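In: Got a predicted structure plus its sequence, pasted below:
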Amino acid sequence: MTDDTVLLENEEGLTVEVSPLGGAILSARWRGIPVFAPTPAPGLASQVFGAEACFPLVPFGNRIEDNSFQFEGRDYRLEANTTDPLVLHGDGWLGRWSILQRNRQSVTLRFDQEASVATPFAYEAVQTVAIDGARLILSLAITNRADQTLPYGLGFHPYFPRTPETRLFARADRYWSEREGHLPGRPGPIPQDINFASGAPLPPNWVNNAFDGWDGRARIEWPETGFAVSLEADGHFRFFVLYSPSATSSFFCFEPMSHRPNAHRDQRDGGLVRLQPRQTVTGTIALNVEDLASG
């Protein structure tokens, strides 16, 4: 373990490694069994440690079409921040966070972003990672430090282990197809093979879709290991993205978000929060590890 890793642990058997690099979780284990799946990603922690298991999405998640948007009569532009041609997942996962507080069961980190030619967003983000028994609690707050009002969003990007028998439970009102550039296409009824309202296995084919009208609850079951994770998100999270590359992939992503991907380009009911200077938006999700037999 390096100086850039904070270890959280308790007697119940939950251990979490957190890095100030990207504000990323590097691993989460329940009695030695992975809850998250460390996976190579283009974030800062991956460049240093080789993998990330979860990272915060600030001040937005996913991509913005053409790296530009209009808001309240003004045009804004951003620059690509990875090898992807579209700006991806905001700034926090590509920067160093400072540690504000830490103890054996929680750590609070802060990230400061200044406006530049690459982004109009200027803000302070504060993330707290805490464990309590079998619960992992992730909280994120963004305060607008820009001189003008801007649309903000937040979210989390966890990687979960994918096993042959993995089952997902998640209820939503509709989904968005995927179009060129990994952007949302059109909304519509949820296809049966990716409808997880009553629980279903992950499909074998590529999945990279946004869902809205989410009730803030999800459950992942791993019969092979005998445990499950129940996820609860507060009312800010009405959207999620499901990313599952294939049946042979070792991971899949279930990404709670406060807004729809590309909502900056289509802000109608997109979930972005209009923050005036010095205003703050917060969001919290909690993951509870359970024995599958008692879940």
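Out: Arrived safely. Numbering: from 1, shown residues only.

In: Every contact and neighbour count from this point should use C-alpha atoms.
Out: Will do.

In: so which helix or strand takes in the residue positioned nearest the centre of the chain?
Out: Centroid-nearest residue in the chain, with C-alpha atoms, centre = their mean: residue 156, separated by 1.8 Å. Secondary structure assigned from DSSP states H and E places residue 156 in strand 155-161.

In: who's in contact with that strand?
Out: 34-39, 53-58, 60-61, 140, 237, 250-258, 283 (C-alpha atoms under 8 Å, 6 or more residues apart in numbering).

In: same question, stretch 60-68
Out: 75-80, 86-90, 152-155, 182-183, 257, 259, 261-265.

In: change it to 7 Å
Out: Identification of contacts with stretch 60-68 by C-alpha atoms under 7 Å, 6 or more residues apart in numbering yields 76-79, 86-90, 152-155, 183, 261-262, 264-265.

In: Can you flag the buried ones in these?
Out: 78-79, 86-90, 152-155, 183, 261-262, 264-265 (16 or more other C-alpha atoms under 10 Å).

In: Please enumerate the strands of the stretch 101-250 of the chain.
Out: Counting by DSSP state E, counting those that start in this stretch, the stretch 101-250 of the chain has strands at residues 106-113, 123-132, 135-144, 150-152, 155-161, 167-170, 174-179, 183-188, 200-201, 207-212, 217-222, 227-233, 239-244.

In: which one of the ones you listed lies closest to residue 290?
Out: With respect to residue 290, and counting by C-alpha to C-alpha, the nearest of these is strand 227-233 at 5.2 Å.

In: Show me how far the closest one is from its chain's centre.
Out: Centre-to-centre, strand 227-233 and its host chain are 15 Å apart (C-alpha atoms, centre = their mean, to the nearest Å).

In: Quick one: list the elements packing against that strand.
Out: Counting contacts by 3 or more C-alpha pairs under 7 Å, 6 or more residues apart in numbering; DSSP states H and E, strand 227-233 packs against strand 217-222, strand 280-291.

In: Format these as CSV; extra columns: mean neighbour count and distance to residue 30.
Out: As requested, the helices and strands packed on strand 227-233 are exported to CSV (neighbours: other C-alpha atoms under 10 Å; distance: least, C-alpha to C-alpha, whole Å):
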stretch, mean neighbour count, distance to residue 30
strand 217-222, 22, 13
strand 280-291, 19, 7
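
In: and the comparison structure, right after this:
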Amino acid sequence: MSFEIFKQQFGDLDEYVIQESTTGNRCVIVPELGAIVRQLSLRKELTLFSILKTPPTPEMLREDSKSASELLFPFASRIPQGKYRFLGKEYQLEKNETGNQNAIHGLVRKQHFQLEEQAVHSDHALLKLSYQLDSPDGYPFQVKFQVQYALHSDGRFTVDYDAVNQGTQPCPVMFGWHPYFVLGNEDVDAWKINIPSNTVVTFDDNQIPTGTANLALDKPTLLYKKAFDNAFVVSSDGAAATTELISENQHITLKITQQTGEGKFNYLVIYTPPARDCIAIEPLTANVDSFNSGDGLNILAPGHTIEGRITLKLD
């Protein structure tokens, strides 16, 4: 296997490419726009599939309000009215969701990440990037957040995150990744999905959790005429759970595997946009509005680190 990492321009944006020359597998990272993965291509036999949908121009990428491929930290999804209570104190985040009702998707979106490391090995290549949270409005904590992207010789693409509390007080942390997936030129109605859950989160009209219910879906279930905008409590008998996105016509399955267990990715959001040309499959370390409910929330003590991994593979 022959890996390389190089830098290129996307309009006025700098981006980094990790590429494996034998298979053509590649990923493209934009540090100055929240360290997002702008492109990801993985090979299955003779076909190289581009599996992420992101805005096609630098301008559209900057203006994107749908969080395509964004890293969501220190919280994901919605916090109603941007208000939360932590260790007896009230906090107010910016209400940045369209309509100005809620805070949504964290504080590192569109931020300029620093390149910490790039390395090429015989069986993988990686980029590590970081962003320093230093008491932003509504979140008076000091946290170093890092993400590492890697392509492996066996065809895996991995997303590893870690966060260290560099302050003197405990802080609440939650992480999620927000990719929109595509499989060739098919639309959502052609696919099946296998969701690793038996429990769906119930929402109110503001998409804030009210409880849970049993999930009554075939496994896998055909996505034809089905619309999702749901959170799920992940079921796992081991240290990981896998969501499968299946195209029977193309004989491929995209496997999105999230670490599970204490402090890991024990929740999942699935969303089908109205255009039905892609699907968002979003591993989360905690439930929607966990800053208020505490469901799955990690509380990071001073000097302590939290970490986890998401793995993508095309079979």
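Out: Everything's here; your move. Just so we're clear, the structure is a prediction, and the values are computed from it rather than from any experiment.

In: And the TM-score between these chains?
Out: The TM-score (TM-score structural alignment, normalised by the length of structure 1) is 0.87; 282 aligned residues with a C-alpha RMSD of 2.6 Å.

In: Tell me the counterpart of the residue nearest to the centre of structure 1 in structure 2.
Out: The pairwise alignment with structure 2 assigns residue 156 of structure 1 to residue 177, based on TM-score structural alignment.

In: repeat for residue 176 of structure 1
Out: Looks like residue 176 of structure 1 aligns to residue 201 there (TM-score structural alignment).

In: Near the closest residue to its match other than its chain neighbours, how many residues? Count them for me, please.
Out: Of all residues not flanking residue 201 of structure 2 in the chain, residue 212 sits nearest, at 4.4 Å (C-alpha to C-alpha, 6 or more residues apart in numbering). Residue 212 of structure 2 is flanked by 14 other residues according to other C-alpha atoms under 10 Å.

In: how about the longest helix along structure 2: buried residues?
Out: If you go by DSSP state H, structure 2 has its longest helix at helix 58-63. Buried residues in helix 58-63 of structure 2, counted by 16+ other C-alpha under 10 Å: residue 61.

In: Check the offset of that helix from the chain's centre.
Out: The chain centre lies 19 Å from the centre of helix 58-63 of structure 2; the measure is C-alpha atoms, centre = their mean.

In: immediately after that helix, which helix or strand?
Out: Downstream of helix 58-63 of structure 2, the first helix or strand assigned by DSSP H and E is strand 70-72.

In: so how far is that next one off the chain centroid?
Out: With C-alpha atoms, centre = their mean, you get 6 Å for strand 70-72 of structure 2.

In: In structure 1, which residues correspond to it?
Out: The alignment of strand 70-72 of structure 2 onto structure 1 (TM-score structural alignment) spans residues 55-57.

In: Quick one: average offset of the matching stretch versus structure 2, please.
Out: In the superposition against structure 2, stretch 55-57 of structure 1 averages 1.8 Å from its aligned positions (mean C-alpha distance after the TM-score superposition for structure 1).

In: Contacts for that stretch, please.
Out: So stretch 55-57 of structure 1 is in contact with 22-25, 89-90, 92-93, 154-158, going by C-alpha under 7 Å, 6+ apart.

In: Repeat the analysis, applying 10 Å as the threshold.
Out: 18-19, 21-26, 43, 45, 88-94, 125, 127, 138-140, 153-159, 255-258 (C-alpha atoms under 10 Å, 6 or more residues apart in numbering).

In: got it, and stretch 91-108 of structure 2?
Out: Here stretch 91-108 of structure 2 makes contact (C-alpha under 10 Å, 6+ apart) with 33-35, 65, 67, 70-85, 130-133, 136-140, 145, 173-178, 206, 288-289.

In: again, 7 Å this time
Out: 34, 72-85, 137-138.

In: Tell me which residues touch the most far-flung residue of structure 1 relative to its centre, please.
Out: No residue in structure 1 sits farther from the centre than residue 73, which is 29.7 Å out by C-alpha atoms, centre = their mean. Not one residue lies near residue 73 of structure 1 by C-alpha under 7 Å, 6+ apart.

In: aligned partner of it in structure 2?
Out: Residue 73 of structure 1 maps onto residue 88 in structure 2, by TM-score structural alignment.

In: Could you tell me how far that match is located from residue 4 of structure 2?
Out: Noted for residue 88 of structure 2: a distance of 50 Å to residue 4 of structure 2, by C-alpha to C-alpha, to the nearest Å.

In: just residue 61 of structure 2 next, same as before
Out: Residue 61 of structure 2 is 25 Å from residue 4 of structure 2, where distance means C-alpha to C-alpha.

In: Same question for residue 17 of structure 2.
Out: 8 Å.

In: Compare the two (neighbour count), which wins?
Out: Between residue 17 of structure 2 and residue 4, counted using other C-alpha under 10 Å, the more crowded position is residue 17 (21 against 16).

In: Confirm the more buried one sits in a strand?
Out: Yes - counting by DSSP: H, G, I helix; E, B strand; the rest coil, residue 17 of structure 2 is located in a strand.
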